[in-house]
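S.K.: Take a look and give me a structure for this.
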Amino acid sequence: MQCDYYDAGTCRSCTLMGVPHTEQVAGKVAHAQSLLAAYPDVEWVDPFIGEESGFRNKAKMVVGGTTRHPTLGILDADRRGVDLRECGLCSPGMKEALRVLSNLVRAARLTPYDVPARRGELKHILVTEAPSGDLMIRFVLRSTDLVPALREHLAGLQERLPALVVASANIQPEHKAILEGPEEILLTEADSLRMHVNGMNLHLRSRSFFQTNTEVAAALYRQGRDWVEALAPSSVWDLYCGVGGFALHLAAPGRTVTGIELSAEAIESARTTAAELGLEGMQWEAADATVWARTRPVGEVPDLVVVNPPRRGIGADLSAWLEDSGVEHVLYSSCNAVTLAKDLARMPSLKPVKARVMDMFPQSNHYEVITLLTRV
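M.R.: Modelled structure (predicted):
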């Protein structure tokens, strides 16, 4: 992949830009295998490789510049806006959305937030695109001052972007490197975006997490489903279930699947999808995964546990619980193989038997690796 921004030195976020895609993936596989070298009997499935460009389903754009000349992209070393609306990682539909949104900033006089001066209102614009082309757009504001202007221009925005389904304003009043604030103001009647994955619609609400690469996410869920089906467990706990990606794929007649996720919004999304599909045996609860697992009655353990934690991994407490629980199998999907290796070292009774690198983040050193652990 070639990138004019990278070549000009404007943006160097893609650390592997210019490296042939096959070489990128080979390096990621080598990195994962080196971190799991203590387990020589692991069966490594060939990596899943998707598109190297146009793959991102979400653009998190910092708004800079001025009302007349806004930038949507990143900040430079001086905390000034750098425009990246033509980023090659974004799809054509997302690029068009960013063009329209740039015009909206001008028309609605949405004052960009000036980080060095600590003044202005519009901090970020977040755009999420479903496989159907439908869009969710979120405006991160310093206060509610611009909400009336957004409401006033919403109809015009929908006219220029017919794919717009969900729009909201997130209020982040603090001058901190924190993307979102605690308050979300819905601007549209619809409150969720349907992400069509492997024949099901995963409902994505404004603050719900979803993998950045829809194609690779679909392959990740299929791989997990295939490995679990071969084991035919009667009970499954998905302890970081999000909007239900793994849990919903593992539903089967006669099987109970329990999804646990801290976000009540994500749990509501998972319930909605399960109801639409008419799935039985599904249970959902908004709770901290570690606390929930460690407070189950003695002897209440499933046949298999799924964990798909953030980059920090599952940590010492949940690793210790899994080690002592007697659970026979764990499906561990990790976006950070370094913390995966640390967690595995804390669970000597659970050995990885299968692993696969999923190229979730082309042009960067990051990747997803899914592993199947079995008690020995």
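S.K.: contacts and neighbour counts: CA atoms only from here.
M.R.: Fine.
S.K.: Can you mark which positions in the top helix by length along the chain are buried?
M.R.: Of all segments of type helix in the chain, defined using DSSP state H, the longest is helix 214-231. Neighbour-count burial for helix 214-231 flags 214-225, 228 (criterion: 16 or more other Cα atoms under 10 Å).
S.K.: what does the helix or strand following it contact?
M.R.: Downstream of helix 214-231, the next assigned helix or strand under DSSP states H and E is strand 235-238. Strand 235-238 is contacted from outside by 246-247, 255-260, 302-307, using Cα atoms under 8 Å, 6 or more residues apart in numbering.
S.K.: For those residues, work out which two are farthest apart.
M.R.: Comparing all pairs in those by Cα to Cα, the longest separation belongs to R255 and V307, at 18.0 Å.
S.K.: neighbour-wise, which of those two wins?
M.R.: Remark: of R255 and V307, V307 carries more neighbours, 21 against 16, as counted by other Cα atoms under 10 Å.
S.K.: from memory the more buried one sits against S333, does it?
M.R.: Yes - the pair V307 and S333 qualifies as a contact (Cα atoms under 8 Å) at a distance of 6.3 Å.
S.K.: Also this sequence, please, to line up against the first:
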Amino acid sequence: MQCSYFDAARCGSCTLMGRPYAEQLAGKQEHVRTLLAAHRELGWLEPLASAEAGYRNKAKMVVGGSLTAPTLGILDAEGRGTDLRACAIIAPGIRAAFEALTGFITTAGLTPYDVPTRRGELKNLVVTESPDGELMVRFVLRSSEALPRVRKHLPGLRAALPRLAVVSVNLLPEHKAVVEGEEEVVLTEQQTLTMRLGEVDLHLRPQGFFQTNTAVAAALYAQASRWVEELAPSSVWDLYCGVGGFALHCAAPGREVVGIETSEAAVAAAERSRLDAGLESVRFLAGDATAFALSAPQAPEVVIVNPPRRGIGATLAGWLEDSGVRHVLYSSCNATSLARDLAAMPSLVPVQGQVLDMFPQTPHAEVLVRLERR
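M.R.: Prediction:
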């Protein structure tokens, strides 16, 4: 795959851009296998390939330029906007919405935030597309000053984008390099975006996390579900559960499933999905995964962990090692922290794994590993 932005040195985010995709995938597989080479019983499934382009279901665009000619993309070295609206790894449905969104920026008077001078209102635009083609749009503003104008012109935007389901304003008053602030104002009656994966509907709130590659996320959850079905446990924990992807895919009659997540918004979304599906044996709790495990009176038969890049850490790894849990499924976006955590759990032996290419054109990948106690 070639990218004019990459070739012109306007964007270097996709560091593997231009390399043959088969070579990218083989390199990721070899990297992970090398890091986990000490685990000699670990057998590997075929790596899961992704579409090379159009795979990102979420676009986080920095807004630059001027009110009459806004840019959507990134900032250059001087803090000025570089327009990347034609970025080919972004889902086509999102790219098709950018024209209407830039027009709305002008119409609603959302002056792009100028980083060097610290003036302006609109900092970022975050757009997510569901598997059904619906859109969620979030305007990250410096203050609530422009909120009335967003409300006033929102009907026009919805007319221009019939697929627009959820719209919100996020407030980020601080001058710092983050995508969003803590306060979110949802402006539409519909407050969640339905992410339909097979027979499971996951509800995504504006500040919720969801894997950026829908097709590969579906394959990830399906593989974990197959492994859980083979084990047929009566109890499962999904730690770092997010909006409940693993927990809901692994639910079954008579199986007690508990999902733990620090984000209360994510837990609320997961709970709505549970209620919609009528799953009485599944429950979701807001809290720290490690603290929950350490305070639990009894360990489950299977634990699923899906931590951020830093991994599960020494304390939770130590608890898993000593807990008596028979099986662990570890989903990792960072094979380096995965290797470190596995080394801290020598009684839990990795027996099967798969590399899933969640992020083509970059060195990153998802790794799912199945562990058994020996």
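S.K.: between the contacts of strand 235-238 of structure 1, which is nearest P148 of structure 1?
M.R.: For the contacts of strand 235-238 of structure 1, the nearest to P148 of structure 1 is I260 (36.9 Å; Cα to Cα).
S.K.: and that closest one, that one's in a helix?
M.R.: No - counting by DSSP: H, G, I helix; E, B strand; the rest coil, I260 of structure 1 is not part of a helix but strand.
S.K.: For L35 of structure 2, give me its contacts.
M.R.: L35 of structure 2 touches 335-336, 339, counting by Cα under 8 Å, 6+ apart.
S.K.: Try it again at 10 Å.
M.R.: Contacts for L35 of structure 2 (Cα atoms under 10 Å, 6 or more residues apart in numbering) come out as 335-340.
S.K.: Turn the contacts of strand 235-238 of structure 1 into CSV, including distance to M136 of structure 1 and secondary structure.
M.R.: Putting these into CSV (distance: Cα to Cα, whole Å; DSSP: H, G, I helix; E, B strand; the rest coil) gives the following:
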residue, distance to M136 of structure 1, secondary structure
F246, 23, helix
A247, 24, helix
R255, 34, coil
T256, 32, strand
V257, 29, strand
T258, 28, strand
G259, 25, strand
I260, 25, strand
P302, 36, coil
D303, 37, coil
L304, 34, strand
V305, 32, strand
V306, 28, strand
V307, 27, strand
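S.K.: what two of the contacts of L35 of structure 2 are the furthest from one another?
M.R.: Taking Cα to Cα as the measure, the contacts of L35 of structure 2 reach their widest spread between A335 and R340, a distance of 8.6 Å.
S.K.: Find the residues that touch each one of these two.
M.R.: By Cα under 10 Å, 6+ apart, the residues touching both A335 of structure 2 and R340 are 35-36, 311.
S.K.: Tell me the residue in structure 2 aligned with Y332 of structure 1.
M.R.: Correspondence of Y332 of structure 1 to structure 2, assessed by TM-score structural alignment: Y330.
S.K.: just Y240 of structure 1 next, same as before
M.R.: Checking TM-score structural alignment: Y240 of structure 1 goes with Y240.
S.K.: A335 and R340 of structure 2: who's more crowded?
M.R.: A335 (25 against 17).
S.K.: how far away is the closest residue to the more buried one other than its chain neighbours from V185 of structure 2?
M.R.: Among residues not flanking A335 of structure 2 along the chain, V32 sits closest, at 6.1 Å (Cα to Cα, 6 or more residues apart in numbering). Applying Cα to Cα, to the nearest Å, the value for V32 of structure 2 to V185 of structure 2 is 41 Å.
S.K.: Pull out the buried residues from stretch 319-336 of structure 2.
M.R.: Using 16+ other Cα under 10 Å as the test for burial, stretch 319-336 of structure 2 gives 319-321, 325-336.
S.K.: Please read the previous query as pertaining to stretch 90-101 of structure 2.
M.R.: For stretch 90-101 of structure 2, burial by neighbour count (16+ other Cα under 10 Å) applies to 90-95, 97-98, 101.
S.K.: From the opening residue of it to its closing one, how far?
M.R.: Chord length of stretch 90-101 of structure 2, first to last residue, is 15 Å (Cα to Cα).
S.K.: Can you check which part of structure 2 stretch 301-308 of structure 1 sits on?
M.R.: Alignment of stretch 301-308 of structure 1 against structure 2: residues 299-306, by TM-score structural alignment.
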